[in-house]
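Trainee: My questions concern the predicted model and sequence given below.
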Amino acid sequence: MHISLRAGERIFINGAVLRADRKVSIELLNDATFLLENHVLQVEDATTPLRQLYFVVQAILIDPASADRALGVFRDLYTATLNSFSDEEIVSGLRNVADLVEAKRPFDALKVIRSLFLAESDILSKGGKAAPIQAA
């Protein structure tokens, strides 16, 4: 896997944060979990049900040492998020996300969640069913 980074850009690999001091291209030669900085969601941006779920799955990927705890949070939040939508595309996507997370494929789960952001935005802008999940 070849990855190109711009000067100052960060990448999260197996729980470590790396920052490029100049434009660089790297090649990952073995299996590694990674997330590019432009796909990292900040806590203050987790303002919708899907973005909250994304944030938790992101934590599973970025911090492997705390993945078991984040997985418990994911399972609770997943159920609440699934129940907050009636849209078939989103419900189907969420079920796929759960399967991917349980199969220890959080990177793929994040891609699926990102692909649902537009549909969620459309639903929320029309006053459809879905509201941010409040922490218990």
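Mentor: Perfect, thanks for sending it. Just so it is clear, the structure is predicted and the values come from calculations on it, not from any experiment. Residues are numbered from 1 along each chain as shown.

Trainee: Please make it C-alpha for all contacts and neighbour counts, starting now.
Mentor: OK.

Trainee: Can you report how many residues lie near residue 101?
Mentor: By other Cα atoms under 10 Å, 21 other residues sit near residue 101.

Trainee: dump the residue contacts of it.
Mentor: Residues near residue 101 by Cα atoms under 8 Å, 6 or more residues apart in numbering: 57, 109.

Trainee: can you check residue 25 too?
Mentor: Applying Cα under 8 Å, 6+ apart, the residues near residue 25 are 2-5.

Trainee: put this beside the first:
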Amino acid sequence: MLRITLRDGEKAIVNGAVLRAVGRTQIAVENMVSILRGREVMRPEEATTPARQLYFATMLAYIDPAGRDAHHDAVVQLLSLLIASLGTAEARELCIRFANDLAQAEYYKALAAARELIAMEDAAAADTATTQAA
């Protein structure tokens, strides 16, 4: 069983349905579901970099089983782009972990790897900005 606590007004997506907590709410999930809490949901306008676009496409594949095939195609293209743009051994290993999670339909785990890729991409961008400023 999975227990989730939502703050007043916080949203969650459960099997594609958007839920909003009224007051502090606890939910006990007793079977397998696709669930994302509000802080894990990315809006389309936030998908501004390859890693963020990868996260967004993976999130859609997770919460939209009917459109999963189309989302998978986008994920594969974005993963190839990301591997080329990051190019470090650590990034490649993380991309492989992401791909393995995705291949096993472990979308929630794949999203965690995608968040790490976002952090890696942000760090690389910050390093580039620092180098250019110097």
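Mentor: Sure thing, it's come through. Just so we're clear, the structure is a prediction, and the values are computed from it rather than from any experiment.

Trainee: ranking the contacts of residue 25 of structure 1 by neighbours, who comes first?
Mentor: Highest neighbour count within these: residue 5, with 18 neighbours (other Cα under 10 Å).

Trainee: And that one, how far from residue 35 of structure 1?
Mentor: 12 Å (Cα to Cα, to the nearest Å).

Trainee: quick one: the strands in structure 2?
Mentor: 2-6, 11-14, 17-20, 25-29, 35-37 (DSSP state E).

Trainee: Now the shortest one on structure 1. Mean distance?
Mentor: Between strand 35-37 of structure 2 and its aligned partner residues in structure 1, the average distance after superposition works out to 0.6 Å, using mean Cα distance after the TM-score superposition for structure 1.

Trainee: go on, the third one?
Mentor: Taken over the aligned residues, the distance from strand 17-20 of structure 2 to structure 1 averages 1.1 Å (mean Cα distance after the TM-score superposition for structure 1).

Trainee: Could you pull out the buried residues of that strand?
Mentor: Neighbour counts using 16 or more other Cα atoms under 10 Å place residue 20 of strand 17-20 of structure 2 among the buried residues.

Trainee: quick one: contacts of that strand?
Mentor: For strand 17-20 of structure 2, using Cα under 8 Å, 6+ apart, the contacting residues are 8-13.

Trainee: The same query, at a cut-off of 6 Å, please.
Mentor: 9-12 (Cα atoms under 6 Å, 6 or more residues apart in numbering).

Trainee: swap in the last one?
Mentor: Identification of contacts with strand 35-37 of structure 2 by Cα under 6 Å, 6+ apart yields 12-14.

Trainee: Among those, name the buried ones.
Mentor: 12-13.

Trainee: gap between the counterpart of residue 111 of structure 2 in structure 1 and residue 7 of structure 1?
Mentor: Correspondence of residue 111 of structure 2 to structure 1, assessed by TM-score structural alignment: residue 110. Plainly put, residue 110 of structure 1 is 25 Å away from residue 7 of structure 1 if you go by Cα to Cα.

Trainee: out of the two, which sits in the more crowded spot?
Mentor: Legend: neighbour count by other Cα under 10 Å for residue 110 of structure 1 and residue 7, higher for residue 110 (25 against 11).

Trainee: Can you report how many residues lie near the nearest residue to the more buried one once chain neighbours are set aside?
Mentor: Leaving out its chain neighbours, the residue that sits closest to residue 110 of structure 1 by Cα to Cα, 6 or more residues apart in numbering is residue 54, at 6.2 Å. By the criterion of other Cα under 10 Å, residue 54 of structure 1 has 25 neighbours.
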